[in-house]
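[1] Sequence and predicted structure below; questions after.
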Amino acid sequence: MNKAKIVLDKDFIISKIDEKVFGSFVEPLGRCIYGGIYEPGHPAADEKGFRRDVLELTKPLNVTLNRFPGGNYVSTFRWEDGIGPKEKRPRRAEVAWQSIETNQFGINEFADWSKLNGSDVMMTVNLATRGVLEAMDCVEYCNFKEGTYWSDLRISHGYKEPHGYRYWCLTNEIDGVWQVGQKTGTDYGRIAREASKGMKLLDENIKTVLAGSSSPSQDSFPSFDAAALEESYEFIDYLSIHQYIGNAKNDTPNYLAKPLITDKYLKTAIATIDYIKAKTKSKNKVNISFDEFNTWHSIAEEARFNNKWRIAPPLLEDEYTLEDALALGGMLLAVLKNADRVEIACISELVNCISHIRTRNGGGAWVLPPYYTFLLFSKYGRGTSLVTSISSPKYDSTDFTDVPYLDAAATMDDNGDVTIFAINRSTEETLPLETELRGFENYRVETHIVLTSANPKDTNTEECPNYVTPKNNGDAQIDGNKVLANLPRLSWNVIRLQKVK
């Protein structure tokens, strides 16, 4: 295959990368919480029921922010069901996922777990079937110090200090027909404006996230977003958008091209925000919260309706493989390429459902290949995002033309060390890569990590948990001002360049 090229210039940067883009998402869906992060009686559970074996897998990800509790779950969410003595908490029919919600894990349990995990919380309120006052009550319970009904109730529950959550989502995917309480952009924008206004009157330090489109394929995108923004622009701080990509047709080359849509989606959402800013003559700057994204193949399957009203049934536990690791990598690179406007990003979800961490009730925990994509992104993707000029051989697929075999982004950390993230989309050939360094002097290759396998469908299991893992066996080397490397077919590569002191 012909050589691919990257040019990196130290003077050409996109932006400082916000720490909040290394986020995830925890929802009482399937076994994400019950049987995932929380399983009282499990041999590895602590005194609060948190699975320590799962924490051993989540903590290395260094997740900075977890969105909670949803998700479609939020559309009928009564936040106060999950506080106070557990024996008094009501069981509810949870209609989004056709399950029984026991409410044994609520706001305070998640606060405790998040402290153990070292992550912050982005709380979500229900503006689909509830209103402004209930959202304000939740802020008062979580963030008000003392001396009011809700703050004193929190104190009586054993939490003297406020949780102090700074980021608040103003409901979830309310553009979707699948939501109970679906609204038009205009109607939603009005209630979101009033909720944000009231919530900020209680706590002027919070930032609010307007629920935008649930997918770039929605017929209402971006008109829904524009209408909601026009009603609420002065009172909100972020626009939330969501996306899932999958390989339902078992077409790997086409699947690996789908992150091209992610990049276009982010840029269209940014343009929509800026149009409304100009139209309303506002000085407020609204950025992107890409707070639900992943690969997902069973998205069109309705297993939840086949066997209803169970407690924590196994739902949406896709078999994630090497090709999913590469597709996810492409979505993460799109975040870095738009780091000047994407300030929050939450991969969906943290454990079991639509997730790369898998558990067995009463048994073990293991990880699937895309876990390592995010692990390396979180470890090395911090600092400053660099402009990455790419030249690559291309291919055509079922739905795309001129797809570069190479997808790449680069970062520079506070020590001056550089990381090149590179994907070879080719299913057949190694891709030679030459990276020209301009303004970067006295560097050496610290490591070249490669995540690949013989078959795009290769994965890990409880019995064989290390079948697909990253290896420090890449061949990257420095030659003058150039980094030369060969990227194996179907591979996620992390090339670390260390500045020689």
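    Nice, thanks for sending it over. Numbers count the residues shown, from 1 in each chain.

[2] CA only for contacts and neighbour counts going forward, please
    Will do.

[3] Burial check on Lys471, number of neighbours?
    Look at Lys471: counted by other C-alpha atoms under 10 Å, it has 12 neighbours.

[4] and the spatially closest residue to Ala303 that is not a sequence neighbour, helix, strand or coil?
    Nearest residue to Ala303, sequence neighbours excluded (C-alpha to C-alpha, 6 or more residues apart in numbering): Leu315, at 7.2 Å. Classification of Leu315 using DSSP: H, G, I helix; E, B strand; the rest coil returns coil.

[5] for the residue nearest to Gly70 when sequence neighbours are not counted, helix, strand, or coil?
    Of all residues beyond its chain neighbours, the one nearest Gly70 is Glu27 (5.0 Å), with distances taken as C-alpha to C-alpha, 6+ apart. Using three-state DSSP, the structure places Glu27 in coil.

[6] ok, Glu27 to Val74 distance?
    9 Å (C-alpha to C-alpha, to the nearest Å).

[7] and the spatially closest residue to Asn103 that is not a sequence neighbour, how many residues sit next to it?
    Nearest residue to Asn103, sequence neighbours excluded (C-alpha to C-alpha, 6+ apart): Gly82, at 4.9 Å. Gly82 sits with 22 neighbouring residues when counted by other C-alpha under 10 Å.

[8] show me the contacts for Gly82.
    Gly82 sits next to Arg89, Asn103, Gln104, Phe105, Gly106, Ile107 when contact means C-alpha atoms under 8 Å, 6 or more residues apart in numbering.

[9] Distance of it relative to Arg92?
    From Gly82 to Arg92 the distance is 11 Å (C-alpha to C-alpha).

[10] same check, this time on Pro488
    50 Å.

[11] what do you get for Phe221?
    Distance, Phe221 to Arg92, by C-alpha to C-alpha: 33 Å.

[12] So the closest residue in space to Lys48 that isn't next to it in sequence: helix, strand or coil?
    Spatially, and ignoring its direct neighbours in sequence, Lys48 is nearest to Pro40 (7.2 Å; C-alpha to C-alpha, 6+ apart). Secondary structure assignment for Pro40 (three-state DSSP): coil.

[13] who touches Val63 in this structure?
    Val63 neighbours (C-alpha under 8 Å, 6+ apart): Phe22, Gly23, Ser24, Gly118, Ser119, Ser378.

[14] Buried ones among these?
    Neighbour-count burial (16 or more other C-alpha atoms under 10 Å) is assigned, among the contacts of Val63, to Phe22, Gly23, Ser24, Ser119, Ser378.

[15] Sitting in strands, which of those do you find?
    Applying DSSP state E to those, the entries found in strands are Gly23, Ser24.

[16] for the buried ones among the contacts of Val63, which one is nearest Pro465?
    Closest approach between the buried ones among the contacts of Val63 and Pro465, by C-alpha to C-alpha: Ser378, at 21.2 Å.

[17] Check the contact between Gly41 and Glu47; I expect there is one.
    No. Taking C-alpha atoms under 8 Å as the definition, Gly41 is not a contact partner of Glu47, at 9.1 Å.

[18] Give me the more crowded residue out of these two.
    Counted by other C-alpha under 10 Å, Gly41 and Glu47 do not tie: Gly41 has more neighbours, with 14 against 9.

[19] Next one for the comparison:
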Amino acid sequence: MKKAEIIIDKYFLTGSVDKRIYGSFIEHLGRAVYGGIYQEGLASSDEQGFRKDTLELVKELEVPIVRYPGGNFVSGFHWEDSVGPKALRPARTDLAWRVIETNQFGLNEFADWSKKAGSEMMMAVNLGTRGPEDAKNLLEYCNFEGGTYYSDLRKSHGYAKPHDIKLWCLGNEMDGKWQMGHKTAGEYGRIASETARMMKWLDPEIETVACGSSSLTMPTFGDWEYQVLDECYDEVDYLSLHQYYGNRSDDTADFLACSKGMDDFISGVVSICDAVKAKKHGGKNINLSFDEWNVWYHSNEQDKEIKAWDQAPHQLEDVYNFEDALLVGSMLITMLRHADRVKVACLAQLVNVIAPIMTSDTGAWRQTIFYPYMHASVYGKGTVLMTQIKAPVYESRTYGTVSTLDCVCIWDEEAEAVTIFAVNKDLEDDAEVSCDFRQFEGYQVEEHIVLTHDDMKAVNTEAAPDTVSPIHSEASKLENGIFSTVFGRHSWNVVRLVKKHETVK
């Protein structure tokens, strides 16, 4: 059995975990909204048409914030179409996904759904076909108490209290030529600066996210980030990152190495943010919003068959397998290891569309990627310890030398608990792992959760929803201050250690 060591020190800290790092994303795309979170007339839907089965699974994930309404969709979105009496809402062509948008679910419905889900809203404004004034109007509708045109319009729609949305995306993927209203870095930087400035005049408590590159592989990556921030550094709080991965060559070892590429991506963008800060003698850090991330490739071929101008087609419906869950776990670990700068992240997306939750007319079920996302969201609270790893390595085709073990430790000092998240990427061998825990006197192993399967391509379906599901392991022990465990080959692991107090009799 191969050996590995985790090295931590309770005084060497990476940064506090912002709960919004476990956010997600709902776009008007495919069946994310219609048939996903909203389906009128279904026996399992409530009085507002919200699917109760979906809501229960979203609550299980404890999703803290959800980005809405796009995505590419937002660059042609007229928010006024989505509010007011449903009978008066116009159907529109959506050029982003070549479908018909009925607007029967809109801004206020999403606000209601978010409250039921226990999530905050992360709203995106249209900087593609619209601009700063429209963004200011939308903010007034959402956040202003009353006594103005747009706040009183909200009230006339039945919402006396403001939605009080605090986090705002300034457009989406504006460097992409597929985007309605695509712009150069200079053009976008100026409009983002003016939009954020006007919005913060209206509501100084909001935070804004500027668009970074839509992908690490964009030819303008790096230069785009620098130019955009050079224009809007003073007005924005976060820069976005988007990245998806796929096992298109059926090389599992290389696929699992993608988290190293993600780590390099984050480090590179942090360096660019800090370069602009240094140039401007800035007094603040630009933090990161990794507001689109996931595995996405399974549905690419079937999506080529979708008929144009349909309504809510089965689109981007990746059926995730076990190896996808392992990479999602590693991606979560990677972001947590950068918790000092990655403060917001959105798994794209939440339901049906490249999502941890799938639905049909007869039910909803958990995809394989549901579990690492849920474990991180529920247990990954506190402060990230600067986690060092000594483990065997392997040579990946794309990313070079890669550790077989991805790991991060999080200390929740208030709850007196330490959580270890780990992925053993080794496809052949288990790993015997140790860690010196003497600084955490009185702690004991509470539980060790494992997600594993002999078949890397195993999937969960409505008929067999538990094919890939967590089990409990007895492998973890803490004796004389030394933690020891076995992380099985190709496995996702969650180890919880909790301080035990002697009962006074």
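    Structure received. Predicted model only: the values in this text are computed from it and were never measured.

[20] related to what we said a few turns ago, among the contacts of Val63 of the first structure, which one sits closest to Glu140 of the first structure?
    Sorting the contacts of Val63 of the first structure by how near they are to Glu140 of the first structure, with C-alpha to C-alpha, puts Ser119 at the top with 21.3 Å.

[21] so what's that closest one up against?
    By C-alpha under 8 Å, 6+ apart, the neighbours of Ser119 of the first structure are Asn62, Val63, Thr64, Leu65, Asn66.

[22] okay if I get those as TSV plus distance to Arg360 of the first structure?
    As requested, those are exported to TSV (distance: C-alpha to C-alpha, whole Å):
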residue	distance to Arg360 of the first structure
Asn62	23
Val63	23
Thr64	26
Leu65	25
Asn66	23
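
[23] okay, and the common contacts of Gly82 and Arg92 of the first structure?
    Asn103.

[24] picking that back up, Pro69 is in contact with the residue nearest to Gly70 of the first structure, correct?
    Yes. Contact criterion C-alpha under 8 Å: Glu27 of the first structure and Pro69 qualify, at 4.6 Å.

[25] in the longest helix along the second structure, what's buried?
    Across the second structure, the longest stretch assigned as helix under DSSP state H is helix 258-279. Buried residues in helix 258-279 of the second structure, counted by 16+ other C-alpha under 10 Å: 258-263, 265-266, 269-270, 272-277.

[26] And stretch 57-77 of the first structure, by the same measure?
    Within stretch 57-77 of the first structure, the residues scored as buried using 16+ other C-alpha under 10 Å are 57-58, 61-77.

[27] More neighbours: Phe221 and Arg92 of the first structure, which one.
    Phe221 (19 against 16).

[28] ok, the more buried one to Gly185 of the first structure distance?
    Phe221 of the first structure is 10 Å from Gly185 of the first structure, by C-alpha to C-alpha.

[29] Gly382 of the second structure matches what in the first structure?
    Alignment note (TM-score structural alignment): Gly382 of the second structure maps to Gly383 of the first structure.

[30] Secondary structure class of Asp9 of the second structure, three-state.
    Going by three-state DSSP: Asp9 of the second structure is coil.

[31] What count of nearby residues applies to the aligned partner of it in the first structure?
    In the first structure, Asp9 of the second structure lines up with Asp9, judged by TM-score structural alignment. A total of 15 residues lie near Asp9 of the first structure under the criterion other C-alpha under 10 Å.

[32] which ones are touching Asp9 of the first structure?
    Asp9 of the first structure touches Leu386, Val387, Leu437, Arg438, Gly439, Phe440, counting by C-alpha under 8 Å, 6+ apart.

[33] Wait, Phe305 of the first structure touches Ser99, no?
    No. Counting by C-alpha under 8 Å, Phe305 of the first structure stays clear of Ser99, with 9.4 Å between them.

[34] Neighbour count for the two, which is higher?
    Ser99 (22 against 11).

[35] Can you find the partner of the more buried one in the second structure?
    Ser99 of the first structure maps onto Val99 in the second structure, by TM-score structural alignment.

[36] For its match, give its distance to Leu29 of the second structure.
    Taking C-alpha to C-alpha, one finds Val99 of the second structure at 9 Å from Leu29 of the second structure.

[37] shared neighbours, the two?
    Joint contacts of Val99 of the second structure and Leu29 (C-alpha under 8 Å, 6+ apart) are Ala312.

[38] about what we covered before: based on its surroundings, how many neighbours for the residue nearest to Lys48 of the first structure?
    17.

[39] for the one 4 residues further on, same thing?
    Residues lying near Ala44 of the first structure (other C-alpha under 10 Å) number 17.

[40] contacting residues around it?
    Counted by C-alpha under 8 Å, 6+ apart, Ala44 of the first structure has contacts Arg51, Arg52, Asp53.

[41] can you tell me which of the contacts of Gly82 of the first structure are in helices?
    Ile107.

[42] For the residue nearest to Ala308 of the second structure when sequence neighbours are not counted, which residues are in contact?
    What sits nearest to Ala308 of the second structure in space, not counting adjacent residues and going by C-alpha to C-alpha, 6+ apart, is Arg98, at 5.5 Å. Going by C-alpha under 8 Å, 6+ apart, Arg98 of the second structure touches Ala308, Trp309, Asp310.

[43] State the three-state secondary structure for the first one.
    The one in question is Ala308 of the second structure. Assignment for Ala308 of the second structure (three-state DSSP): coil.

[44] ok, it touching Asp94?
    No. Using C-alpha under 8 Å as the test, Ala308 of the second structure is too far from Asp94 to be in contact (10.3 Å).

[45] out of those two, which sits in the busier spot?
    Shown here are Ala308 of the second structure and Asp94; by other C-alpha under 10 Å, Asp94 has more neighbours (20 against 11).

[46] From Val121 of the first structure, how far out is the closest residue to Asp414 of the first structure other than its chain neighbours?
    Leaving aside its chain neighbours, Asp414 of the first structure sits nearest to Gly383 (5.9 Å; criterion: C-alpha to C-alpha, 6+ apart). According to C-alpha to C-alpha, Gly383 of the first structure stands 22 Å off from Val121 of the first structure.

[47] So for these two, which sits in the more crowded spot?
    Applying other C-alpha under 10 Å to Gly383 of the first structure and Val121 shows that Val121 carries more neighbours, namely 26 against 19.

[48] how about the nearest residue to that one, chain neighbours excluded?
    Asn66 (5.0 Å).

[49] got it, and Glu323 of the first structure?
    Distance criterion C-alpha to C-alpha, 6+ apart; nearest residue to Glu323 of the first structure, sequence neighbours excluded, is Pro456 at 4.9 Å.

[50] swap in Lys394 of the first structure?
    Nearest one to Lys394 of the first structure, counting by C-alpha to C-alpha, 6+ apart, is Pro404 at 4.3 Å.
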